[in-house]
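Trainee: Predicted model, plus sequence, below.
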Amino acid sequence: MAKVKSDKTFFHGKSESTGVLLINLGTPQEPTKSSVRSFLKQFLSDGRVIEIPKLVWLPILYGFILPRRPEASARNYKKVWMDEGSPLMHYSLRQQKLLQKEMESRFSGPVHIELAMRYGDPDIQAGIDKLQEKGVRRVLILPLYPQYSATTTATSFDEIFKVFSARRWIPELRFVAQYHDHPSYINALAESVKDFWKTNKRSEVLLMSFHGLPKRNLELGDPYFCHCHKTGRLLAEKLDLKESEWKLTFQSRFGKAEWLKPYTDKTLSEMPAEGIKSVDVVCPGFPSDCIETLEEINMENRGYFMEAGGQDYQYIPALNDNPEHVKALADIVQQHTQGWPETESDWQASNAEKQSEISKKQAQKHGAKL
């Protein structure tokens, strides 16, 4: 049994609070071959991501993928790298900061927002450490994956359980498994598209591109495909789009197995021959712009469409730090933290301090040293 880690920051009478841990996928620290290799090694070693027996998969990973793919991927990261660093990290940190401010305006008690990455840094253990240092006794886990998948949401939950399996005092935990059909999320998506159309000419078709998965995952019961389609349908309804005015596709396929269809790249390549010369592309499943949106969609797939005879191709940015996105995340947090003391309207600092002092005195009375 692993050694149980004690909370060295604990003392009797310590003020309690609520915490929210935002989790995103992760990113290399730098757009370099070595940094990308380290990231891909961790990511592609996850059995939730690659459901192939280790004896079969690891020779492929170490013998073929890691020696070759990092160099090409690093070149693509360099194309989208910002002065602030990784786009995904930049926007995720912005979301954390803005959500913290929003929750402070909504709740009377202390609610702390921390950010963690499933792969790379800051990792989930670091995020939990920060929350516990702040006296958090109630934690909401909010993976930034609107559509649930075992490859994203579930592996984040796995890591949470792994970290707490070595903790002595586990806080009260709640989990947000998905928010693909949350009204505030759908509204944020719709408003972002409308705002884009206010300053840019609307194209003939709105293409919604979601990250792909092997078809086998769907057949084994992963609800991701269904969640994506519901998000797409609700967004189209919110925008009052006719059936002929939007399409839903899946991108980023990897390997030789069949993935969820239709494929984004093939669809874009076929559209000009069907008479569609202009397209707007949005990626509803990505809360932050990243290599999959900025390079794969806005650069690589733009090329497929234009080379096939397309005339106008526009990428609609991810929700990023859009105020409506922050509001949507805040609505989700508020919904899932109901009943916790710090989120109640009658919470008062003076009462909390009084209870902490009583707790401290009672502990000392019974011989506590802390």
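Mentor: Received, thanks. Residues are numbered from 1 along each chain as shown.
Trainee: Could you use CA atoms for every contact and neighbour count after this?
Mentor: OK.
Trainee: which residues of this protein fall in strands?
Mentor: Taking DSSP state E as the criterion, the chain contains strands spanning 17-26, 111-119, 136-143, 172-175, 205-211, 246-251, 278-282, 312-315.
Trainee: Put together a markdown table for those strands, with mean neighbour count on each row.
Mentor: Written out in a markdown table, the entries for the strands of the chain read as follows (neighbours: other Cα atoms under 10 Å):
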| stretch | mean neighbour count |
| --- | --- |
| strand 17-26 | 24 |
| strand 111-119 | 23 |
| strand 136-143 | 23 |
| strand 172-175 | 14 |
| strand 205-211 | 23 |
| strand 246-251 | 21 |
| strand 278-282 | 24 |
| strand 312-315 | 18 |
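Trainee: so which of those comes closest to Cys228?
Mentor: Cys228 sits nearest to strand 205-211 of all the strands of the chain, at 7.1 Å, using Cα to Cα.
Trainee: relative to strand 278-282, how tilted is that closest one?
Mentor: Calculated by axes from the mean of the first three to the mean of the last three Cα atoms, to 10 degrees, strand 205-211 forms an angle of 40 degrees with strand 278-282.
Trainee: ok, back up a step: redo the strands of the chain as TSV? Include distance to Ser73.
Mentor: Below are these laid out as TSV (distance: least, Cα to Cα, whole Å):
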stretch	distance to Ser73
strand 17-26	15
strand 111-119	16
strand 136-143	25
strand 172-175	33
strand 205-211	17
strand 246-251	16
strand 278-282	22
strand 312-315	21
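Trainee: another structure for you, compare them:
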Amino acid sequence: MSSNYTGLAGYAHDQSAKAGVLLVNLGTPDAPTAAKVRPYLAQFLSDPRIIELPRWLWNIILHGVILRIRPRRSAHAYARIWTEQGSPLRTGSEALLRALQAEISARRPGPVKVELAMRYGEPSVRRQIEKMQREGVRRLLVLPLYPQYSATSTGSVIDAVADTLKVLRWPPELRLINDYHDDPAHIEALAKSIEAFWAERGRGDKLLLSFHGIPERYLRAGDPYFCQCHATARLLRERLGLEAGQILTSFQSRVGRERWLHPYTDETVKQLAKDGVARLDVVSPGFAVDCLETLEEIAMQNREFFLEAGGTDLRYIPALNDSPDQVKAMADLVLRHTQGWPEFAPDYDAEAARARQLAAKARADAMHGRTG
């Protein structure tokens, strides 16, 4: 009778244990072409966490309509932001990974490995967890790069992690960060980023916080995303010392005819321009790293909407990316959620040396017993 469990090729039972931190972002196509965008969109839009419709009905819509039209349009949007290094989401996430690894290594001496996975596309969650396990990771912290929890984002990451662990012969000890929408260090990093932008370029007439949208019925079904977005907005307003009328919240990236979270970002920027707002500053606190939704949808599309409606300038304030403040806030978050794990202990080197000494003494005693 064959086993359904995945083994570890080349695994050695005396391998030293390590801890791991897995960052997970949404994902990106490999190139800004319809041929590369189509399989990425197919995987993304086939996730039942994203579209909560009967599968038979959604498959007809997805394969009969959407995947015939949308890949070409999305490829055009990706081409507008693509760089010589590739997708901004990929390069930005990789830069954050490197910075976080360096920060954690500087603050904790233990063997801690930080890796990056994409929920859709490559490197996949499964591929990275299996890789980390082969490298000796026995304790794993998963950090989805979504400050606010939604079933459509963090919930989907949890699904991917669970699907991987349930077929591993020896799954690692697991911890998962559900959200960090109200983490004080994260709020501080956002505020300092906005203040630095204003110090360099002056302050606009209004500040708009644009979060990614989800269908409104998900909120009614119990998804906390809407409430967490508004909690982030309130904390950020208080930290910046702004009056209620100086800061606004909206939701972008809606798809289809269903009602999504209100107010919509595109309608909001148009109305603000018509109301006489000349300079509008926009930040997207739901994105840890800049991507299609920030660089193309906000900084390009919505800027065009604002200017066409009579505004003078819409300035997009970049995501935190690999800024020192975001890296420090994430390192603090990781260290807080890994308390009790030996690899994250400040005195790991001393404890590891003591363990090696005890092991060496035990081997020596055993040898002496055989020869004495």
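Mentor: Yep, that arrived. These numbers were taken from a predicted model, which means no experiment stands behind them.
Trainee: my guess is Met103 of structure 1 meets Lys97, correct?
Mentor: No - with contacts defined as Cα atoms under 8 Å, Met103 of structure 1 does not count as touching Lys97, sitting 10.2 Å away.
Trainee: More neighbours: which of those two?
Mentor: For Met103 of structure 1 against Lys97, the residue with the higher neighbour count under other Cα atoms under 10 Å is Met103, and the figures read 23 against 16.
Trainee: need the contact list for that one.
Mentor: Neighbour list for Met103 of structure 1: Val111, Ala330 [criterion: Cα atoms under 8 Å, 6 or more residues apart in numbering].
Trainee: So which residues of structure 2 form helices?
Mentor: Listed in chain order, the helices found in structure 2 under DSSP state H are 34-46, 55-61, 67-81, 88-107, 125-134, 154-165, 184-201, 216-220, 225-240, 265-274, 292, 303-308, 324-337, 348-371.
Trainee: Ok, which of those comes nearest Arg259 of structure 2?
Mentor: Of all these, the one in closest proximity to Arg259 of structure 2, counting by Cα to Cα, is helix 216-220 (6.0 Å).
Trainee: Can you list the neighbours in contact with that closest one?
Mentor: The set of residues external to helix 216-220 of structure 2 that reach it, using Cα under 8 Å, 6+ apart, is Tyr225, Phe226, Arg259, Trp260, Leu261.
Trainee: roughly how far apart are the third one and Gly213 of structure 2?
Mentor: Taking Cα to Cα, to the nearest Å as the measure, Arg259 of structure 2 and Gly213 of structure 2 are separated by 10 Å.
Trainee: And those two? Which one has more around it.
Mentor: The neighbour comparison of Arg259 of structure 2 against Gly213 (other Cα under 10 Å) goes to Gly213, with 21 against 12.
Trainee: show me the contacts for the more buried one.
Mentor: With contact taken as Cα under 8 Å, 6+ apart, Gly213 of structure 2 is in contact with Phe251, Gln252, Ser253, Arg254, Trp260, Leu261.
Trainee: same check, this time on Asp325 of structure 2
Mentor: For Asp325 of structure 2, the contacting residues are Ala189, taking Cα under 8 Å, 6+ apart as the criterion.
Trainee: how about JSON lines for the helices of structure 2, with distance to Gln148 of structure 2 added?
Mentor: Supplementary listing: the helices of structure 2 in JSON lines, determined by distance: least, Cα to Cα, whole Å:
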{"stretch": "helix 34-46", "distance to Gln148 of structure 2": "19"}
{"stretch": "helix 55-61", "distance to Gln148 of structure 2": "26"}
{"stretch": "helix 67-81", "distance to Gln148 of structure 2": "25"}
{"stretch": "helix 88-107", "distance to Gln148 of structure 2": "17"}
{"stretch": "helix 125-134", "distance to Gln148 of structure 2": "20"}
{"stretch": "helix 154-165", "distance to Gln148 of structure 2": "8"}
{"stretch": "helix 184-201", "distance to Gln148 of structure 2": "12"}
{"stretch": "helix 216-220", "distance to Gln148 of structure 2": "13"}
{"stretch": "helix 225-240", "distance to Gln148 of structure 2": "6"}
{"stretch": "helix 265-274", "distance to Gln148 of structure 2": "18"}
{"stretch": "helix 292", "distance to Gln148 of structure 2": "18"}
{"stretch": "helix 303-308", "distance to Gln148 of structure 2": "25"}
{"stretch": "helix 324-337", "distance to Gln148 of structure 2": "14"}
{"stretch": "helix 348-371", "distance to Gln148 of structure 2": "33"}
